[in-house]
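>>> For reference, the sequence and a predicted model appear below.
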Amino acid sequence: MRDVNPKEWLALGEDLAPKLKDFDIINPHNFPSYIWAYYVKLRLGERSSAIIWYCHEPLRILYREITDPKGFRFYSKYNNPELKTIDMKAVSQIDHIVCNSRFTANNVEKIFNRAASVCHPGINMVETQDCDRKNFRMVTRIYREKNVERIINAMVLIRETRPDIYENCSFEIVGEGADEGRLKTLVKDIGISNIKFCGFIPDKELPAFYAGAKAIVYIPLDEPFGLVPLEAMFHKTPVIASNQGGIPEKVINGVTGILIDPVVIEVLTDAMQRIYDNPQLANELGTAGRTRVLERFTVDSFINKLEKKFFSLSGVK
């Protein structure tokens, strides 16, 4: 956030205005693109295209009292009244807001006092062969709000209470991030031998990683949506997921996955034991998960729904 420069945004809006004046719809996504669109609208006035913001989430650090009321996300203190004023003003002038989840839409409505509709994203589907599902796995950026440390704590408990699982299953973590070094040190200090940090792997290798998991564990704190559960479900892999944020909008507890309180270690270990002890349950969850993705969360279905919503909101035909 050190590079915030509203004067540059204004200049960019001036530059973009003549390039965008003949479009029917302007569709910004992440910060600060919707602020650029706002400056385009100021420049063009009544000649401006309809601006429809696809909001993945409001800028968290400006609205922590709404986006992180329990202090889960570990952000450092940040106060920029000028940026917050600009952000509020820009959103007030956007014509329509579409969000990636009802959770995000609720936050938008609380922060900006604006109605927001919902269009869930979809995923690209890449088939792969079934693999031996031996280990529990996680795909994530390794930051504190992704809650990876709970996995380490869970494996400590499993070592004590279910040594058979501890000895027969590893926990493999794909991803990188600022918290990686601290967590690797923690794993070493407490002597957990079956957690493996796999680092970054290319997208082309992810399908096999998903398909070879006994379950994918995905327990971030107040995640607005998150594609990882959908990608796992497509490969018939059961999901153990957080019951917070937008995740319950795609994972149906007991049907396509197991939803848990992400801060309670015991419910995580219980869910892992259920998957380990009951292969039939794991298969049923995985099969139902794939069906749900194919029915509701493909890229094609997302594009079709979003296009219809754009036309409906803007009046463009």
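That came in fine, so what should we check first?

>>> only C-alpha atoms for contact and neighbour calcs from this point on.
OK.

>>> residues contacting the spatially most central residue of the chain?
Residue closest to the average C-alpha location in the chain (CA atoms, centre = their mean): residue 226, at 2.3 Å. Going by CA atoms under 8 Å, 6 or more residues apart in numbering, residue 226 touches 246-247.

>>> now residue 258: how far from residue 165?
Residue 258 sits at a distance of 18 Å from residue 165 (criterion: CA to CA, to the nearest Å).

>>> Same drill for these two, tell me which one is more crowded.
A direct count of neighbours by other CA atoms under 10 Å for residue 258 and residue 165 places residue 258 higher, at 24 against 17.

>>> tell me which element the nearest residue to the more buried one once chain neighbours are set aside falls in.
Once flanking residues are discounted, residue 258 sits nearest to residue 240: 4.8 Å by CA to CA, 6 or more residues apart in numbering. Assigned by DSSP states H and E, residue 240 belongs to strand 239-242.

>>> That strand - contacts with which helices or strands?
Using 3 or more CA pairs under 8 Å, 6 or more residues apart in numbering; DSSP states H and E as the contact test, the elements touching strand 239-242 are strand 213-218, helix 228-234, strand 258-260, helix 265-277.

>>> The structure to be compared is supplied as follows:
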Amino acid sequence: MKVTLLTKEYPPHIYGGAGVHVKNLAAQLAALMEVEVRCIGEQESRRHHLSVKGYQPWERVWEEKFTSVLGTFSANLAMVGKRVDADVIHAHTWYASLAGFMAKMLYNVPFVATVHSIEPLRPWKEEQLGRSYHLTNWAEKIALENADRIIAVSHNSRAEILQHFDVQPERIAVIHNGIDISTWKPSAARATRRKWAIPRDYILFVGRTSRQKGMKHLIQAMERIDPGVTLVCCTSAPDTPEVEQEIAALVARQPRVLWINELLREEQYVEIYSHAQLFVCPSIYEPFGITNLEAMACEKPVVASAVGGIPEVVVPGETGYLVPPADPRALAEAINTVLRDRRKAKQMGRAGRKRVEERFTWQAIAWKTMDLYRSLLPGTRAAEPLFFPHRGESPLASRGYANPPLSEP
């Protein structure tokens, strides 16, 4: 069996949860079948059963706000210009959805779309994209309503898809996001904390500089959080310069905020998660929220908004607390509850790690995804033998994919 994954993000160009998802899913699936990744960028590599090819978008167009969407569409056209010989096409996010739809039409290949968020629920994107935001809605609608199967990353996301698109319920499967538990685990490293002069007592936010992530509500909550605690915000990829400037103004007025406004390496994030008192996810919209898994894998309690797929990850009173979105007072109360009972916080952190190990490994997610692919194939192809590792063994380690290179010389 062969699958072609279509995506905007792929290493080394990852800035959000969808990119993390595709990176890990591709590596795991490559231990089970042939995997081709077509992405936006200049990447080109091949190792064993995993090949990667980047496609460049157009140069900037006359209207700056249209560049992102029209450039994305141009890269989608390039992705399908080369013949597709896979058994299944699998597109991720609206950024690659149009390529998935076109590949289905051109090459008569089953088309799977994974929904990491839906455009109708992100109206603030019009601030970033101008009227081209309406084209992202159009592209997503065309793709989802013509996909053979849709993967939702949470049950809540599935309900949103059914509400906003003309899709039969039986075409939507729920397969949660995952975490690489061999990488994301408590770390004793100190270098990153020394570099940024991160104090001993801190709470942590990690995410894009976007209205969606609710960072401003967390900064406002610092007025009510117990003294002696610093908020460390690790952000990147601002939606617009205006959003970044708004956050900068809030940070300037709050002396207990340390803002690391650049993309870090994975091992640096692991270190910063590992030594925080707790992790905070104040999103106002979050179909899943991989950062919560990252924190839990590093044995940290989580305080998060009760939105989207987050309640399917964070168990209130067991692995953290859930609060209403856009409510700085509720955020502060929950954060203080964790800070004032460090013993309970450690118990929550250990429970979070256990939950991640039991429910959210990429190995299990890859197998579920493979089963969905096979359900779309004719009987003879679906019956093809596939590699299965021994019980408890990672297919990555078995096939030498534990640390796949980002590029080949």
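Right, received. Where do you want to start? What you are looking at is a predicted structure, and each value in this text was computed from that prediction instead of being measured.

>>> Map the residue nearest to residue 258 of structure 1 across to structure 2 for me.
Here residue 240 of structure 1 is matched to residue 303 in structure 2, going by TM-score structural alignment.

>>> Equivalent analysis for residue 216 of structure 1, please.
Residue 216 of structure 1 maps onto residue 279 in structure 2, by TM-score structural alignment.

>>> and that match, what does it touch?
Contacts of residue 279 of structure 2 (CA under 8 Å, 6+ apart): 203-205, 273, 292, 295, 300-303.

>>> SS state for residue 264 of structure 2?
The three-state assignment at residue 264 of structure 2 reads coil, by DSSP: H, G, I helix; E, B strand; the rest coil.

>>> how many other residues sit next to it?
Neighbours around residue 264 of structure 2, by other CA under 10 Å: 14.

>>> rewinding a little: will you turn the helices and strands packed on strand 239-242 of structure 1 into TSV that also has distance to residue 145 of structure 1?
Output for these, formatted as TSV (distance: least, CA to CA, whole Å):
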stretch	distance to residue 145 of structure 1
strand 213-218	12
helix 228-234	15
strand 258-260	16
helix 265-277	16
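
>>> now for these, which one comes closest to residue 97 of structure 1?
Of all those, helix 228-234 sits nearest to residue 97 of structure 1, with 23.7 Å by CA to CA.

>>> By residue count, which helix of structure 2 is the longest?
When structure 2 is parsed with DSSP state H, its longest helix is helix 342-359.

>>> The match of residue 240 of structure 1: neighbour count?
25.

>>> just to revisit the earlier point, would the residue nearest to the centre of structure 1 count as being in a helix?
No: under three-state DSSP, residue 226 of structure 1 sits outside any helix and is assigned coil.

>>> Trace it over to structure 2, please.
In structure 2, the residue matched to residue 226 of structure 1 (TM-score structural alignment) is residue 289.

>>> any idea how far residue 338 of structure 2 is from its match?
Residue 289 of structure 2 is 20 Å from residue 338 of structure 2, where distance means CA to CA.

>>> do residue 124 of structure 2 as well
32 Å.

>>> neighbour-wise, which of these two wins?
A count of neighbours by other CA under 10 Å puts residue 338 above the other of residue 124 of structure 2 and residue 338, at 21 against 16.

>>> just to revisit the earlier point, what's the mean deviation for the strand holding residue 240 of structure 1 versus structure 2?
Its matched residues in structure 2 lie on average 0.6 Å from strand 239-242 of structure 1 after superposition (mean CA distance after the TM-score superposition for structure 1).

>>> Show residues contacting that strand.
Contacts for strand 239-242 of structure 1 (CA under 8 Å, 6+ apart): 215-221, 229, 232-233, 247-248, 251, 256-262, 268, 271-272, 285-286.

>>> what are the ranges of the helices in structure 1?
6-20, 33-44, 64-67, 81-93, 102-112, 148-161, 163-168, 180-190, 206-211, 228-234, 265-277, 279-296, 299-314.

>>> With respect to burial, which of those helices scores highest?
helix 228-234 (a mean of 26; mean count of other CA atoms under 10 Å).

>>> contact partners of that one?
Taking CA under 8 Å, 6+ apart as the rule, helix 228-234 of structure 1 contacts 123, 125, 139-140, 207, 210-211, 216, 218, 238-239, 241, 250-251, 256, 286-287, 289-291, 293-294, 297.

>>> Stretch 341-348 of structure 2 now?
Everything outside stretch 341-348 of structure 2 that qualifies as a contact, by CA under 8 Å, 6+ apart, is 277-278, 299-301, 317-320, 338-339.

>>> Where in structure 1 does it align, residue-wise?
Under TM-score structural alignment, the match for stretch 341-348 of structure 2 is residues 278-285.

>>> quick one on the thing from earlier: so how far is residue 251 of structure 1 from the residue nearest to residue 258 of structure 1?
According to CA to CA, residue 240 of structure 1 stands 9 Å off from residue 251 of structure 1.

>>> now residue 55 of structure 1
Distance, residue 55 of structure 1 to residue 251 of structure 1, using CA to CA: 21 Å.

>>> on that earlier part again, which one of the helices of structure 1 lies closest to residue 174 of structure 1?
With CA to CA as the criterion, residue 174 of structure 1 lies closest to helix 206-211 of these, at 9.0 Å.

>>> Now the closest one on structure 2. Mean distance?
Mean deviation of helix 206-211 of structure 1 relative to structure 2 after superposition (mean CA distance after the TM-score superposition for structure 1): 0.7 Å.

>>> Nearest residue to the equivalent of residue 104 of structure 1 over in structure 2 in space, ignoring adjacent ones along the chain?
With TM-score structural alignment as the matching criterion, the partner of residue 104 of structure 1 in structure 2 is residue 157. Spatial nearest neighbour of residue 157 of structure 2, excluding adjacent residues (CA to CA, 6+ apart): residue 287 at 5.6 Å.
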